[in-house]
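A.B. asks: this one's sequence-less:
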């Protein structure tokens, strides 16, 4: 097994200020925390969440979970190839097994991940011990190390605490897109007193706050840091976008020369811009956006 250190992650990740008149005229500074530059294949929060779990796996097969377009599955598959670790991806949707693989799952398979498709009704119960045991038996992976959907467990949350620590002294409000909530749970714990984290959920449902509190309870024994969620900017839910969001992302790319990933990053940048227009931040505030990933190249 190749060591994680040999992959040469760029940590701490770079922090860049961008000149954007929509923020400047309100007396705000906008900085981008470029977690997408940590590693070319284990982008952003995926490195922070996966690295501690891969150390714990100690070379065993890693089993994890995701949908057909899961960034987490792709990152886990890439990690398996780079480190020489077998990986199994449990994919939501048994019907997908009879279809050609989409580009995301094809990349996973190309990186050596063995894909195991399960019915959506089974997938919803994947955290139930009996259901999980049955999935592992069916996938011929009973002795594997299991990483939850999105990579969010106590190890991942503590790994993301370093993100908050890296931002100390650099920003007053730190915004990031949220899927399973693990990155926000850790980031908030690492921030300095008086600083706050703002999560922008990319899924509909309004359930994420309870999940984040539960993750912090398991990782730290109780709540940590000042954080909140704004659920207005999911644009229809996970893997959804709209012409309005696409137009915003294209404009941001032209203004700043930064390729904007649509499913997560565009939503947090849009949210910060909209909140700035609502005068949500006092003059003199430095706001940071965590760039958690880059557009998928196919």
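C.D. replies: Structure's in. What do you need? Just so we're clear, the structure is a prediction, and the values are computed from it rather than from any experiment.

A.B. asks: Going by C-alpha atoms from here, please, whenever you check contacts or count neighbours.
C.D. replies: Noted.

A.B. asks: tell me the helices in the stretch 51-200 of the chain, going along the chain?
C.D. replies: Counting by DSSP state H, counting those that start in this stretch, the stretch 51-200 of the chain has helices at residues 71-83, 103-110, 120-123, 129-138, 154-166, 182-190.

A.B. asks: got those as CSV, with mean neighbour count columns?
C.D. replies: As requested, the helices of the stretch 51-200 of the chain are exported to CSV (neighbours: other C-alpha atoms under 10 Å):
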stretch, mean neighbour count
helix 71-83, 24
helix 103-110, 18
helix 120-123, 16
helix 129-138, 15
helix 154-166, 23
helix 182-190, 30
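
A.B. asks: just checking, residue 136 touches residue 142?
C.D. replies: Yes. Counting by C-alpha atoms under 8 Å, residue 136 touches residue 142, with 5.0 Å between them.

A.B. asks: What is the burial count for residue 202?
C.D. replies: Residues contacting residue 202 under the criterion other C-alpha atoms under 10 Å number 25.

A.B. asks: measure the residue nearest to it when sequence neighbours are not counted to residue 87 for me?
C.D. replies: Spatial nearest neighbour of residue 202, chain neighbours left out: residue 234 (4.5 Å); criterion: C-alpha to C-alpha, 6 or more residues apart in numbering. Using C-alpha to C-alpha, to the nearest Å, residue 234 is found at 30 Å from residue 87.

A.B. asks: next, the one to line up against it:
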């Protein structure tokens, strides 16, 4: 399958922005606008899916995600655009009897068949017997893409992101869900550059995941990378009023729609680190904008822990990128 006929915008633009909150610490902020690669497969979705779709060669694709998964949306869109069937295994069988939220409705409109499974089954989806059972929901020749799209092919696809930034920044930051983008980014950067991952899930598992992905894709650890686990905001899909306010302020300052579940957390983390003096004066700091801020998956979580839709109704998010 020739995915290049979708005409991705590559390399994606690298845009300097004037922000006095960074500038007064001598840090130059640049935005790597991967959200502009393709309107339906933005950011790391394109980079992680492209080689996987070529390997699928037009066969049906079965993949996994939660109720607001960017990955499911991108896979469904790719199926519509390139003409192959898609099956999405969705975490949470309680969702099956409810109206589809905007994200899942978009998947269904793009032709994805949604299969809702209970949370215990979803957690065990990588076990051979469980995966075999799930594959009964798909044609026998189906190609399996893991949750978040992160596998060896995805890592190799994301290496190009690092190569596009070679020599253009000292530190490159990216929000992390399953770790595939960071694994490839770090491997593609040049000497003297380092990659910083900002996990949006809590649990402390991501370092081992990135290491394993690099081993599978590249034969071992590659590049200079690290994680800062402090900015998940309580876990995936949790967006506090303070974080939402930060994102709105960033939007007003720079005219950029800020995706809340990943990009906002990463940008807030970078500002905090800058104010802590983590980056020496003169640092060129590139932030990878991995998704568009369309508002369809924004959730606000109050300090007391209740959830309300910040910009749209529907169920709370439940999976990683």
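C.D. replies: Now that the structure is in, tell me what you want to look at. Note that this is a predicted model, so its numbers are computed, not measured.

A.B. asks: Overlay them and tell me the TM-score.
C.D. replies: After superposition, the two chains reach a TM-score (TM-score structural alignment, normalised by the length of structure 1) of 0.98; 296 aligned residues with a C-alpha RMSD of 0.9 Å.

A.B. asks: For residue 13 of structure 1, which of the helices of the stretch 51-200 of structure 1 is the nearest?
C.D. replies: Residue 13 of structure 1 lies closest, by C-alpha to C-alpha, to one member of these: helix 154-166, at 8.2 Å.

A.B. asks: compared with structure 2, how much does that closest one deviate?
C.D. replies: Here the mean offset of helix 154-166 of structure 1 against structure 2 after fitting is 0.3 Å, by mean C-alpha distance after the TM-score superposition for structure 1.

A.B. asks: show me the contacts for residue 284 of structure 2.
C.D. replies: Going by C-alpha atoms under 8 Å, 6 or more residues apart in numbering, residue 284 of structure 2 touches 27, 28, 29, 30, 168, 169, 170, 171.

A.B. asks: Tell me which of residue 234 and residue 87 of structure 1 has more neighbours.
C.D. replies: Each of residue 234 of structure 1 and residue 87 has its neighbours counted (other C-alpha under 10 Å); residue 87 has more, 28 against 23.

A.B. asks: Hmm, the more buried one is touching residue 62, no?
C.D. replies: Yes. Proximity of residue 87 of structure 1 to residue 62 meets the contact threshold set by C-alpha under 8 Å, at 4.8 Å.

A.B. asks: what about the strands in structure 2?
C.D. replies: Using DSSP state E, the strands found in structure 2 span residues 14-17, 28-32, 61-65, 86-91, 113-117, 143-144, 171-176, 194-199, 225-227, 284-288, 299-301, 307-309.

A.B. asks: Of all those strands, which one is nearest residue 207 of structure 2?
C.D. replies: strand 225-227 (7.2 Å).

A.B. asks: outside of the closest one, which residues touch it?
C.D. replies: Around strand 225-227 of structure 2, the neighbours that count as contacts under C-alpha under 8 Å, 6+ apart are 182, 186, 194, 195, 196, 197, 198, 199, 207.

A.B. asks: so that strand matches what in structure 1?
C.D. replies: Using TM-score structural alignment, strand 225-227 of structure 2 corresponds to residues 227-229 of structure 1.

A.B. asks: And for stretch 101-116 of structure 2?
C.D. replies: The aligned range for stretch 101-116 of structure 2 is 102-117, by TM-score structural alignment.

A.B. asks: Can you measure across the matching stretch, start residue to end residue?
C.D. replies: Where stretch 102-117 of structure 1 starts and where it finishes are 14 Å apart, if you go by C-alpha to C-alpha.

A.B. asks: go on, stretch 213-233 of structure 2?
C.D. replies: For stretch 213-233 of structure 2, the end-to-end distance is 25 Å (C-alpha to C-alpha).

A.B. asks: Noted, bye for now.
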